[in-house]
Each structure stands twice: as structure tokens, then as C-alpha cells.
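Novice: what follows is a predicted protein model with its sequence.
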Amino acid sequence: MTNEPAAVFEAVTKAYGSVRAADGLDLTVRRGETVALLGRNGAGKSTALGLLLGLDTPDSGRVALFGGAPGRAVAAGRVGAMLQEGRPVPRVTVSELLGFVAGTYPEPIPVADTLALAGLTAMADRRVDRLSGGQAQRVRFAVALAGDPDLIVLDEPTSALDVEARGEFWAAMRGYARRGHTVLFSTHYLEEADAFADRIVVLDGGRIVADGTPELLKRAAGGALVAVDLAGTPGASLSGLPGVTEVEIRGDRARLRTDDPDSTVRALAVRNAIRGLEVSPLSLDDVFLGLTRAQDAHRKHPAHDLEQTR
């Protein structure tokens, strides 16, 4: 084991026509980290993963896996990937499929261990094409880790899964990460990133707009949420309270985003409008929405940004 990073992007650009899917991307993923890539549709997440896996090449800049070309690391079995596309293999059992995949790697995990890591031991003799959606997703995860890769890349791994299946999947992923491996995953489920990632990288327009632990990103966003029952108080009048930057009305309850929660609560108390008061830190959803709104506002003033971004 060396100190060489698991993955590196250096000033990477990639354009598809007029759209820049990667726009000067700089990112280093250290060994042993679990890193989540967040971003809206079209932010550049899948492009970044495709470049990392050698499925595409950058227009400029450098992408490296374990200090070398992505294709070399993939061919050596050091990287496992679970991409969005995929369909069940017909007429083979789970253990047969994993045995075949393991045989293509120089130092695979024993099939029994792979089954256990993915939570598939009880389904070893079942046909892959007769599994439920959640079970099939775990098979795809098992295929990705069958070669005992140093890095596993997951592109929207729990998309379309129900809550129970998502929980089972992440339990399996945690078992893999605890072995000291590196995990890089993209997701639209922000609560998954908050719960399972050591570090979160937010992409927008092919650029990194935030990078840090979930706790650090929440603290950096500043402020808090103050929620109260309206109890006859006009929601529109709340926007003028001290510190309030945003008001959201949900039925008979108001959620106030504020930069100064103490002043906001005092002003509510003066109005005798603190029924059902709740003060909480910003969630990762709030942080993400704030970041993307800031990027949208920035793009409306092209004088501040001479490069065209998506």
C-alpha cells in the first residue's frame, strides 16, 4: 500500500457539442475514502465516472487511477464498477455467475465471501433472472466486487429501489468499505450521501462547487431552519423578519431559512407567533438547493463568468 491516491482528475475537460460535461475538473480521491458525487441531472456526474473508468477520454487534462491510466487499472482488476445500465443474465444461478466473473480476475474474493458481503448467501442457487429488483441490484454489486478491487465505482446504485432494498444495499456496501476499500458513488438520494459518505463532492455544470464532509458543508452553508405553526399569521409577512432569507409554507406551517436564528425567534416571540416552534440546522437537501440556486444566479450574470457552462 502506497500513498498514491486512488483517483485523480487534473484540469479535465470534456465537451459534447456545445455542452461542457467536465469543465476544468480537479478532484483527488484518497485511498480508503467513501466519496459521494452529487449534482442535478446534467451536472457531469456520469461523465466523470465514465472518464474515470476509461470508457471515455478527456478533451484535455489528465485522469489517473492508482497513478496510471484508467484502462490499465481496470484491466488489472483494481477497479469494480456498477453502472446504471445492465440486465439479468438468463438461466444461470447467482453463484454460477459470480464464479464465472471471479475467474476472470487474478486474485478474486472467494465466491462464498462475495455472496456474504452482498447479502446473497441465501440466494446462491437462485436464477439471476428470477430475482426481485433489490436482489438483482445486489447481484450487480457482487459482480462489481468479485475481483476484490481496491476501488469500486457506483453510478446511482439504488435508483428505483424501494426503501427496504436501499437499506439492504447500503448495509452490503458498508461491509465492503470496512475492509479498507475506496468507494466512489453518485446518487440523487441526498440522505444516502449524508449517511454513508465520508466526503461529498457537489458538481454543477461540470465543475466542483462544494467539497467536504457532510458536516462541513452544512456548517459552511450557515444559518438554520426555524419552523412554526402559522396560527393565523400571514405567511407573506414572515419574509421581513430579521435574518430570514427564504420562507416556505407547507399547509398551516411555515419553514424559515435564516442567517440569524436567535433574532428570528425573538421577532416571532414579539409577534406571539412561536406556536409549535422548532429550530434545526440545515439539512443536506437545504445545502444542495442553496448551492444549485447560487450557480443558477451566477449564470444569469455572464460578465462574472466568461466560460459557457451547462
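Specialist: Yep, that arrived.
Novice: going forward, measure contacts and count neighbours with C-alpha atoms only.
Specialist: OK.
Novice: which residue ranges of the chain form strands?
Specialist: Using DSSP state E, the strands found in the chain span residues 7-16, 19-29, 34-38, 60-65, 79-82, 151-155, 182-186, 199-204, 207-212, 224-229, 244-250, 253-258, 278-281.
Novice: now distance to T93 and mean neighbour count too, for those strands, in CSV please.
Specialist: Listed next are the strands of the chain as CSV, based on distance: least, C-alpha to C-alpha, whole Å; neighbours: other C-alpha atoms under 10 Å:
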stretch, distance to T93, mean neighbour count
strand 7-16, 34, 19
strand 19-29, 35, 20
strand 34-38, 30, 25
strand 60-65, 33, 20
strand 79-82, 19, 23
strand 151-155, 23, 24
strand 182-186, 27, 24
strand 199-204, 36, 24
strand 207-212, 41, 18
strand 224-229, 50, 22
strand 244-250, 49, 16
strand 253-258, 51, 22
strand 278-281, 48, 14
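Novice: and the ones you listed as TSV, adding distance to T104?
Specialist: Converted to TSV, the strands of the chain look like this (distance: least, C-alpha to C-alpha, whole Å):
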stretch	distance to T104
strand 7-16	23
strand 19-29	27
strand 34-38	26
strand 60-65	20
strand 79-82	12
strand 151-155	17
strand 182-186	21
strand 199-204	32
strand 207-212	36
strand 224-229	52
strand 244-250	54
strand 253-258	53
strand 278-281	49
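Novice: looking at the ones you listed, which is closest to A48?
Specialist: strand 19-29 (7.1 Å; C-alpha to C-alpha).
Novice: take this one as well and set it beside the first:
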Amino acid sequence: MSSNDAQGMAPLAELRGASKRYGATMALEGLDFRVGRGEIVALLGPNGAGKTTALGLLNGRLSADSGRVSLLGGDPRDWRVRQRLGVMLQEARLPDQLRVGEYLQLFASHYPEPRPIDEVLALTGLEALVSRRHDALSGGEQRRLQFALAIIGRPALLLVDEPTVGLDIEARQRFWQLIRRLRGEGLAMVLTTHYLDEADALADRIVVIGSGRVLAEGTPAGIKARAAGKRLRFRSALPLAEIAALSGLDAVKMEQGVVEARSHAPEAALRQLLMRDPQLAELEVLPLKLDDAFLVLTADAARHKEAA
């Protein structure tokens, strides 16, 4: 539950018991999901988990087979409601003939109080590209243009699908800074990303879904704590294959002589290691990274589904 819900404020967007089927495939199955005012929510899950379908319901592109979908207090299929929504999809098909400035002018004309074009150009670092055609932009520049088009209408809520795909590290960092600035202005956001460090850095709350259902929900720290286990780092004279065969250790790897592993039973694993290698050195017991927690939660969900 978000802090906004706890304070009795209606969420900006909500899926309540939402289900969606494509033929024999159940994309969403009774999904509950909400976004509070000024909140950044990261929606995570493996491919096929239902993330894109959930965004499609929120932006009005799709209709739920059952359940309730609410956007900014109204129906997302109503164009007047969608005027307060910004959307940046992973795949956008923009005609190549128009120039950056022409796109911004065109999109600004659809909103009653758009951001000034010069302001949007400065925010997204597109000032030098204002006269360049879309087909002359690099992949990263096209992503920046797509984001500029998503924010030009001063949305109350932004839906962003894999925003930094194709960007280098420096460009991703600049994008993160921009997101934090917009959030400081009160903008709420739903973010899907395969870069789990991105969710860890930006999100107030993370919702992990799989097979169309919520697997876990909470702050990044809470998600990591919920996936029981630790990371172990150490140096050992034991062969890596022998270490990997020990019970309680997962995802064992070695880099520059340092072994790193996940463990759902770190105390038992350490006892086995010390019995076999009393000279174990440089031992660190660390909390799980968000990447590790995500893998643990989705693997547990898959096992439960198979058992059912």
C-alpha cells in the first residue's frame, strides 16, 4: 500500500481485480495495482509476466475482461482523461519525415497548457537537434524525443516502458536525474525496466508480477528483505565445482579469484565451507541485490505454480 492510500487519498491510477485473456493465454489474472500521487512505481517481472498488458489497460489501449480500471478518477478510454497522461512505450513508430521541433509543436497542440517547447528541449538535451529529422537521430536520441513527447503535455501521471533501452551509462544517469527532477515537481510515474538497478535507484515502490499476478510489493529495501537469503563473497582454495555442489548455495561464480554466491541458508553454507576450507579468506556476508531478490521471488512463484 502506498503512503497516499494510507492517508486516504484516491490513487491516480488503479487496477482492481483486473483480468485479461488472449485466446488460451491469461495475461492478467485478478491483478491489483495502484499508483499514488507523486509516486514512482516500478513494475517488474519476466517476459510474459503481464507488464505490457497492465500498461495497456492503464493507457486505455486495452479493455479488461473483468475487474476495474481507473485513471485519474475516470475511464482511461476517455480522451479527456488521457490528456493528463503521458506515455512512452518501448517501441514507438514515428514517421521519419518530421523534424524534432515539428514533432514537439504537433504534440503540444493537443494539450490545453503544454510545457514551452524550449523548456522541453532543454530538459531532454535536444536543443541542438531541433531541426534534425527523425530518421537522422540515433537510437538514444529517438528515445529522448519520445520522452520529450511524453512530458510536453504536463501529465499528472507518466507511463514509461523500458525508458533507457539502448542508452549508454552516461545517458542513463542523465535520464535518472531528469526523472528525479520531474518527480520533485509532483509527477507520478509507472516504470517498467529490465535494469533492476534503475528500479532500485528511482522507485518509491516496486511491484513484482508473474503470470499476471502480484508476487511481491514493497519498497526496494523491503523487496530485497522479503527474498530470504544473503550474498556470500570469499576467497577459497576449493575448486569452484566443489563449492557449487554444496547445499544452500545458488548462482555460484568466480571473478578475479573472488567467489560470489547467493544462499538461502547462509549459516549452513558457511559451516560447510569452513569445514572443507579452514583457510577461507576475505569473507563477506551481504544483503541481496535487487537483481538477486527478483530472481528468488520469480523462481519461487514458478515452483509454486508447477506444484499447483
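Specialist: Right, received. Where do you want to start? Every value quoted in this text rests on a predicted model; they were computed, and no experiment measured them.
Novice: and R130 of the first structure, which of the strands of the first structure is closest to it?
Specialist: strand 79-82 (19.7 Å).
Novice: now do that closest one: which elements does it pack against?
Specialist: helix 133-145, strand 151-155 (3 or more C-alpha pairs under 8 Å, 6 or more residues apart in numbering; DSSP states H and E).
Novice: as JSON lines, the ones you listed with distance to L256 of the first structure would be great.
Specialist: Below are those laid out as JSON lines (distance: least, C-alpha to C-alpha, whole Å):
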{"stretch": "helix 133-145", "distance to L256 of the first structure": "38"}
{"stretch": "strand 151-155", "distance to L256 of the first structure": "34"}
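Novice: between those, which one is closest to G251 of the first structure.
Specialist: Between those, helix 133-145 lies closest to G251 of the first structure; by C-alpha to C-alpha that is 34.9 Å.
Novice: and the closest one, which stretch of the second structure?
Specialist: The aligned range for helix 133-145 of the first structure in the second structure is 139-151, by TM-score structural alignment.
Novice: list of residues touching that stretch?
Specialist: Here stretch 139-151 of the second structure makes contact (C-alpha atoms under 8 Å, 6 or more residues apart in numbering) with 86-88, 92, 100, 103-104, 107, 115, 120-121, 124-126, 134, 158, 163-164, 166-167.
Novice: filter those residues to the buried ones?
Specialist: Buried members of those, counted by 16 or more other C-alpha atoms under 10 Å: 86-88, 100, 103-104, 107, 115, 120-121, 124-126, 134, 158, 163-164, 167.
Novice: inside helices: which ones of those?
Specialist: Within these, residues falling in helices by DSSP state H are 100, 103-104, 107, 120-121, 124.
Novice: would you turn these into CSV with distance to A13 of the second structure?
Specialist: Listed next are those as CSV, based on distance: C-alpha to C-alpha, whole Å:
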residue, distance to A13 of the second structure
V100, 31
Y103, 28
L104, 26
F107, 23
V120, 25
L121, 28
T124, 26
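Novice: looking at these, which one is closest to E284 of the second structure?
Specialist: Lowest distance from E284 of the second structure to these (C-alpha to C-alpha) belongs to T124, with 41.0 Å.
Novice: list the contacts of the closest one.
Specialist: 144-145, 147-148, 178.
Novice: which of the residues you listed count as buried?
Specialist: By 16+ other C-alpha under 10 Å, the contacts of T124 of the second structure give 144-145, 147-148 as buried.
Novice: residues in contact with R180 of the second structure?
Specialist: L202.
Novice: so what corresponds to it in the first structure?
Specialist: Using TM-score structural alignment, the partner of R180 of the second structure in the first structure is R174.
Novice: kindly report the same for A92 of the second structure.
Specialist: Here A92 of the second structure is matched to G86 in the first structure, going by TM-score structural alignment.
Novice: output the longest helix belonging to the second structure.
Specialist: Longest helix in the second structure, counting residues (DSSP H): helix 290-307.
Novice: can you name every helix or strand that that one contacts?
Specialist: Counting contacts by 3+ C-alpha pairs under 8 Å, 6+ apart, helix 290-307 of the second structure packs against helix 196-202, strand 205-210, strand 213-218, helix 220-226.
Novice: got the ones you listed as TSV, with distance to L273 of the second structure columns?
Specialist: Shown next, in TSV, are these (distance: least, C-alpha to C-alpha, whole Å):
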stretch	distance to L273 of the second structure
helix 196-202	30
strand 205-210	33
strand 213-218	32
helix 220-226	24
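Novice: any idea how far the residue nearest to A267 of the first structure when sequence neighbours are not counted lies from V247 of the first structure?
Specialist: Nearest residue to A267 of the first structure, sequence neighbours excluded (C-alpha to C-alpha, 6 or more residues apart in numbering): L241, at 6.6 Å. Distance from L241 of the first structure to V247 of the first structure, counting by C-alpha to C-alpha, to the nearest Å: 10 Å.
Novice: mutual contacts of those two, please.
Specialist: Common neighbours of L241 of the first structure and V247, counting by C-alpha under 8 Å, 6+ apart, are absent.
Novice: name all residues that make contact with the nearest residue to A188 of the second structure once chain neighbours are set aside.
Specialist: Sequence neighbours aside, G38 is the residue nearest to A188 of the second structure in space, at 4.2 Å (criterion: C-alpha to C-alpha, 6+ apart). Neighbouring residues of G38 of the second structure by C-alpha under 8 Å, 6+ apart: 183, 186-189.
Novice: 6 Å - rerun?
Specialist: The contact partners of G38 of the second structure, taken as C-alpha atoms under 6 Å, 6 or more residues apart in numbering, are 186-188.
Novice: which one in the first structure is aligned with it?
Specialist: Counting by TM-score structural alignment, G38 of the second structure corresponds to G32 in the first structure.
Novice: kind regards, and thank you for your time.
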